[in-house]
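>>> Make a model of this:
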Amino acid sequence: MKCAIIILLIYALWKVDCIYAKGVCTSDHHDPKPYLGAKTPYRIRMNPDMSPIVIPDCKAVQLWTIVRHGTRYPSAKVITSMKEGLPLLKNSILRNYEEGKGALCRNEYFNFGNWSTHVEEENEKQLTHEGEDEMQDLAERWLTRLPTLLSENYDNSSYEFRYTATQRTARSARSFAIGLFGRYKAAHVWYPEAIAKDPLIRFYKLCPRWKKYVDKNPASLTEKRAFQHGPEMQGVCRRVGKKLGFDSITYHDVHLMYVTCGFETAWEKKSRSPWCAPFSEDDLKVMEYNEDLEYYWIDGYGFEINYKQACPPLKDLLDRFRCQDDFKIGGYHQERPFIIPGCEEHPCPLNQVLHKYQDTILTCEFNKTCTL
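Now for the predicted structure:
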């Protein structure tokens, strides 16, 4: 008996780094490693295999996906720090080099000399041109992988799109549609009115218990603060300071360089940010771990409510499949197949998934979980 397969796509964004080895310029390296956490561009984590997905005796009949917005500009607070702090650091770095201090190579020195920032506060958190390209390219890759399911001919009965009430998500959705249908047809795609506190894809905005006890709770950052004063982070500060010719350098300045390295790496495909130069690969791993400590406790598995409140999108996914016993569901993370927890194969029989997550997902007691 032939079965039908439902494709589940889930994306998480990680980011890229620049490498420094003693005596070698970062500009000599062309294979960056993904140690920039949430700033890693899609192009670093994309699956280059765009061949059609073939499941024996199955055909794709439905797709449900959550896609994070593309690369954006920083918050106004970070932009202000970049505009005020980085020029001062740049001038000191150049002066140190000219005085024979530090370990920058000549190319790195010139890269700092040519650097300037052109980001303004009014650009805060808006999608960049690279972010638009990311979304369009992503859609085009899935169009190639699922040629019998995804059609370049758009109609409202076959496709449903949704995005939150921000500029970066609205433009991401429209860029994704361009990748699927082309610029002319994408202009006719219908979108429902965006909701600032969307109960499906921005559920955490409607969870008072999470806001009070996790998001606004200073204790959520206890581990991160402790790590910032620990030997690993202090070692990074010493090595970065030595590389740039400083007797000492603050964590604040090192972190600002790391954040700028991440954003500028994400924005630019062909050029390397000079602010990546001070970090070795091991240093970047430490910096990324430092960032991950915040995401783990506030958005990840640090507190039970973080993941218990996330049942609405998964419930929506399973509710939309009114399917027969011979259906299967295939999960994809960062464009690569994965085994759904509780299953032993890919794709997994849908009735097995429904049985496994009946109590935790399909009941989805969001209000009970989130009420103070």
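>>> from here on, contacts and neighbour counts on C-alpha atoms
OK.
>>> count of neighbours near residue 239?
Neighbour count for residue 239, taken as other Cα atoms under 10 Å: 19.
>>> That one and residue 281, how far apart?
Residue 239 sits 12 Å away from residue 281 when distances are taken as Cα to Cα, to the nearest Å.
>>> again, but for residue 352
Residue 352 is 43 Å from residue 281, by Cα to Cα.
>>> And residue 10, by the same measure?
From residue 10 across to residue 281, the span is 28 Å (Cα to Cα).
>>> all strands of this structure, in order?
For the chain, the strands defined by DSSP state E occupy 3-10, 58-66, 327-333, 336-338, 348-349.
>>> more crowded one of residue 352 and residue 281?
Using other Cα under 10 Å as the criterion, residue 352 and residue 281 rank with residue 281 on top: 18 against 15.
>>> State the distance from that one to residue 36.
Distance of residue 281 to residue 36, computed by Cα to Cα: 11 Å.
>>> Also residue 110?
Counting by Cα to Cα, the gap from residue 110 to residue 36 is 24 Å.
>>> How about residue 267?
Distance of residue 267 to residue 36, computed by Cα to Cα: 13 Å.
>>> Please say which of the two ends up with more neighbours.
Between residue 267 and residue 36, counting by other Cα under 10 Å, residue 36 is the more crowded of the two (27 against 20).
>>> thought the more buried one was touching residue 288?
Yes. Applying Cα atoms under 8 Å, one finds residue 36 in contact with residue 288, separated by 5.7 Å.
>>> Residue 169 is in contact with residue 132, correct?
No. Counting by Cα under 8 Å, residue 132 sits too far from residue 169 to count as a contact (10.2 Å).
>>> ok, those two, which is more surrounded?
More crowded of residue 132 and residue 169, by other Cα under 10 Å: residue 132, with 24 against 21.
>>> which residues does the more buried one contact?
Contacts for residue 132 (Cα atoms under 8 Å, 6 or more residues apart in numbering) come out as 70-71, 171-172, 175-176.
>>> Then residue 242?
102-103, 248.
>>> ok, those vs residue 43, which is closest?
Closest approach between the contacts of residue 242 and residue 43, by Cα to Cα: residue 103, at 30.7 Å.
>>> how many neighbours does the closest one have?
Counted with other Cα under 10 Å, residues neighbouring residue 103 total 20.
>>> Give me the spatial nearest neighbour of it, chain neighbours excluded.
Leaving out its chain neighbours, the residue that sits closest to residue 103 by Cα to Cα, 6 or more residues apart in numbering is residue 243, at 4.7 Å.
>>> Could you also give me the structure for this next sequence, so I can compare it with the first?
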Amino acid sequence: MCSLILLSLSVFMFEVCSASICFWNSGCPYNYFATATPYNVVRGDIRDSRIKIKSCEAVSIWGLFRHGKSNPDLDTAKNMKKVIATRHFLETSYINGNCSLCAQDVENLKDWPIDDNLFDKPNSVADEGYKEMLGIGRRLKQAFPKLLEKSKDIQYIIQLFDSNDAVMKDSAKGLMEGLKSGSNLDSLTSLFTDSKWCNKKNNTHDIIESLKYHGSSDYLILKDRIQRRTGINYDLTDEDILSLYNLCRYSSSGFEKKLSPWCAIFTTKDLQALEYMEDLHNYYKDSYGTPKNDILGRIPLADLFGKFEQVKLGKGKRMVAYITQASTLSMAYTALGLFKDKEQLTGAYRNSERQWRSSKITAFSANFIAVLNRCAIDEEEDYNVIFYLNEEPLMSICEDGICSWQEFEEKFKSFTNSSAGCNDF
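Have a look, this model is predicted:
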């Protein structure tokens, strides 16, 4: 009798555990999607995390801002649209008992409404992306109210990596709206100027390592796991898997804290492997995988030093913001030696403990901000610089996250001499 009770209990526990791993009611789903990670997943809040130093006041802000969440490019959108039909095959697979997804997850996929903007407006800022940038501007203004108060004089410079890029332009408008709290943006269009930085030649190493990873046991197990989980009666290609992944991440929302039902296709291990696949690509394209990437990264850092030196001389601006791409941030981190792993990332092995995580350092609207403070110490004027990554203090550049002017000059002045021209790129 006791054994029967125990058997019944174990069956009951198994059923409860099975239900608890359904995607739709998962309490803590994995939401790190490499460079397509929503900003709200990784951001801090500079109003709470701002480092305040007695007898010091902020006199200038300089920042690199990746554009806000955007729709995929035309080719990516076309491929995503092709695999939407997968949900019908999934439904059939579930009815036939071949799919291991939960009933509610299959139903949510079936009822998923197609967002025409996602496919018909490629390379444009999504509503969430505009809100991301607007929120950053508002929080900066609230954190530094005296510095970013309204002024008749032009005290801000908003520069675009490419003024013809609608994603950059709309992101800049979102940031400015937040900073100016609804001022007339038409009067500020003259501030949106091009940033003429260099472009480098393509590097084949990012493709080579990505291909190696596609042949690794890690990726092949992922592919088999997805095939078995969906139970679809045709073989999913690498392109199919990437497109399904893009449906998952591009139709998720950081503001609503709601992941797309397309994410139900993937386990946490699947998402971690796909995240690494993109990290690997970016590592060789924009970071330590190619030694010369740090040369381009020195260019914005030289600009940072020059802009703060002007402020120190009484000639600078209250704020300088560059609206740019993930590549620019990655190269700047590389020049500074940030997020550097002891061993290079490779396609043969996925380092789950790696420091280079594009989800956390180059997500949508990711930002690298420096704040120059003027201090009065023993009636003498002095300056220091504090760095922030995604609105959280960045502690690794100087001790306790605060650089004295001497430390800042020692670390950054050299970039003005080594940010060479573009002949090698």
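>>> Any chance you could compute the TM-score here?
A TM-score of 0.83 describes the superposed chains when it is computed by TM-score structural alignment, normalised by the length of the first structure; 334 aligned residues with a Cα RMSD of 2.3 Å.
>>> Make sure residue 300 of the second structure is actually in contact with residue 332.
Yes. Residue 300 of the second structure is within contact range of residue 332, at 7.0 Å (criterion: Cα under 8 Å).
>>> got the contact list for the alignment partner in the first structure of residue 292 of the second structure?
Counting by TM-score structural alignment, residue 292 of the second structure corresponds to residue 305 in the first structure. Contact analysis of residue 305 of the first structure by Cα under 8 Å, 6+ apart lists 210, 369-370.
>>> returning to that earlier point: now the common contact residues for residue 132 and residue 169 of the first structure.
With contacts taken as Cα under 8 Å, 6+ apart, residue 132 of the first structure and residue 169 have residue 70 as neighbours in common.
>>> before we move on, the earlier item: alignment lookup: the residue nearest to residue 103 of the first structure to the second structure.
Match for residue 243 of the first structure (TM-score structural alignment): residue 229.
>>> Number of residues surrounding its match?
Residue 229 of the second structure has 18 nearby residues by other Cα under 10 Å.
>>> measure it to residue 212 of the second structure for me?
Relative to residue 212 of the second structure, residue 229 of the second structure is positioned 24 Å away (Cα to Cα).
>>> How about residue 14 of the second structure?
Taking Cα to Cα as the measure, residue 14 of the second structure falls 39 Å from residue 212 of the second structure.
>>> now do residue 56 of the second structure
Separation of residue 56 of the second structure from residue 212 of the second structure (Cα to Cα): 52 Å.
>>> before we move on, what about residue 262 of the second structure?
Computed with Cα to Cα, the distance linking residue 262 of the second structure and residue 212 of the second structure is 27 Å.
>>> between these two, who's got more neighbours?
A count of neighbours by other Cα under 10 Å puts residue 262 above the other of residue 262 of the second structure and residue 212, at 24 against 14.
>>> contacting residues around the aligned residue in the first structure for that one?
Counting by TM-score structural alignment, residue 262 of the second structure corresponds to residue 275 in the first structure. If a contact means Cα under 8 Å, 6+ apart, then residue 275 of the first structure has 112, 257-258, 260-261 as its contacts.
>>> what do you get for residue 148 of the first structure?
Listed by Cα under 8 Å, 6+ apart, the contact partners of residue 148 of the first structure are residue 60.
>>> so is the nearest residue to residue 383 of the second structure once chain neighbours are set aside in a helix, a strand, or just coil?
When the adjacent residues along the chain are set aside, residue 383 of the second structure lies closest to residue 374, with 4.6 Å between them (Cα to Cα, 6+ apart). Using DSSP: H, G, I helix; E, B strand; the rest coil, the secondary structure recorded for residue 374 of the second structure is strand.
>>> My read is that residue 374 of the second structure contacts residue 386, right?
No. The pair residue 374 of the second structure / residue 386 is not scored as a contact, 11.4 Å apart, by Cα under 8 Å.
>>> between these two, who's got more neighbours?
residue 386 (25 against 20).
>>> Alignment lookup: that one to the first structure.
Taking TM-score structural alignment, the alignment pairs residue 386 of the second structure with residue 330 from the first structure.
>>> got a list of what that match touches?
Going by Cα under 8 Å, 6+ apart, residue 330 of the first structure touches 5-8, 337-338, 340, 346-348.
>>> would you list those in a markdown table and tack on neighbour count?
Below are these laid out as a markdown table (neighbours: other Cα atoms under 10 Å):
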| residue | neighbour count |
| --- | --- |
| 5 | 23 |
| 6 | 22 |
| 7 | 22 |
| 8 | 18 |
| 337 | 16 |
| 338 | 14 |
| 340 | 16 |
| 346 | 16 |
| 347 | 23 |
| 348 | 21 |
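>>> Looking at the residues you listed, spot the one nearest residue 363 of the first structure.
residue 340 (19.1 Å).
>>> Which residues are in contact with the closest one?
Per Cα under 8 Å, 6+ apart, neighbours of residue 340 of the first structure: 330-331, 346, 348.
>>> again, only this time at 7 Å
Counting by Cα atoms under 7 Å, 6 or more residues apart in numbering, residue 340 of the first structure makes contact with residue 331.
>>> separation between it and residue 329 of the first structure?
9 Å.
>>> Tell me the counterpart of residue 242 of the second structure in the first structure.
Mapped onto the first structure by TM-score structural alignment, residue 242 of the second structure lines up with residue 255.
>>> Find the nearest non-adjacent residue to that match, please.
residue 287 (7.8 Å).
>>> Quick one: map that neighbour onto the second structure.
By TM-score structural alignment, residue 287 of the first structure lines up with residue 274.
>>> Its match: neighbouring residues, count only.
20.
>>> all helices of the stretch 101-250 of the second structure, in order?
Taking DSSP state H, counting those that start in this stretch as the criterion, the stretch 101-250 of the second structure contains helices spanning 103-110, 116-120, 127-143, 166-180, 205-214, 217-230, 238-250.
>>> Tell me which of these sits most buried.
Compared across these, helix 166-180 shows the largest average neighbour count, a mean of 24 (mean count of other Cα atoms under 10 Å).
>>> That one - contacts with which helices or strands?
Where contact means 3 or more Cα pairs under 7 Å, 6 or more residues apart in numbering; DSSP states H and E, helix 166-180 of the second structure is packed against helix 127-143, strand 319-324.
>>> List the buried residues in stretch 364-372 of the first structure.
Residues of stretch 364-372 of the first structure classed as buried by neighbour count (16 or more other Cα atoms under 10 Å): 364, 366, 369-370.
>>> same question, stretch 148-167 of the first structure
Quick answer for stretch 148-167 of the first structure (16+ other Cα under 10 Å): 150, 154, 162-164, 166.
>>> what's the answer for stretch 286-305 of the second structure, then?
286-289, 292-305.
>>> From the chain's centroid, how far away is it?
Chain-centre distance of stretch 286-305 of the second structure: 18 Å, with Cα atoms, centre = their mean, to the nearest Å.
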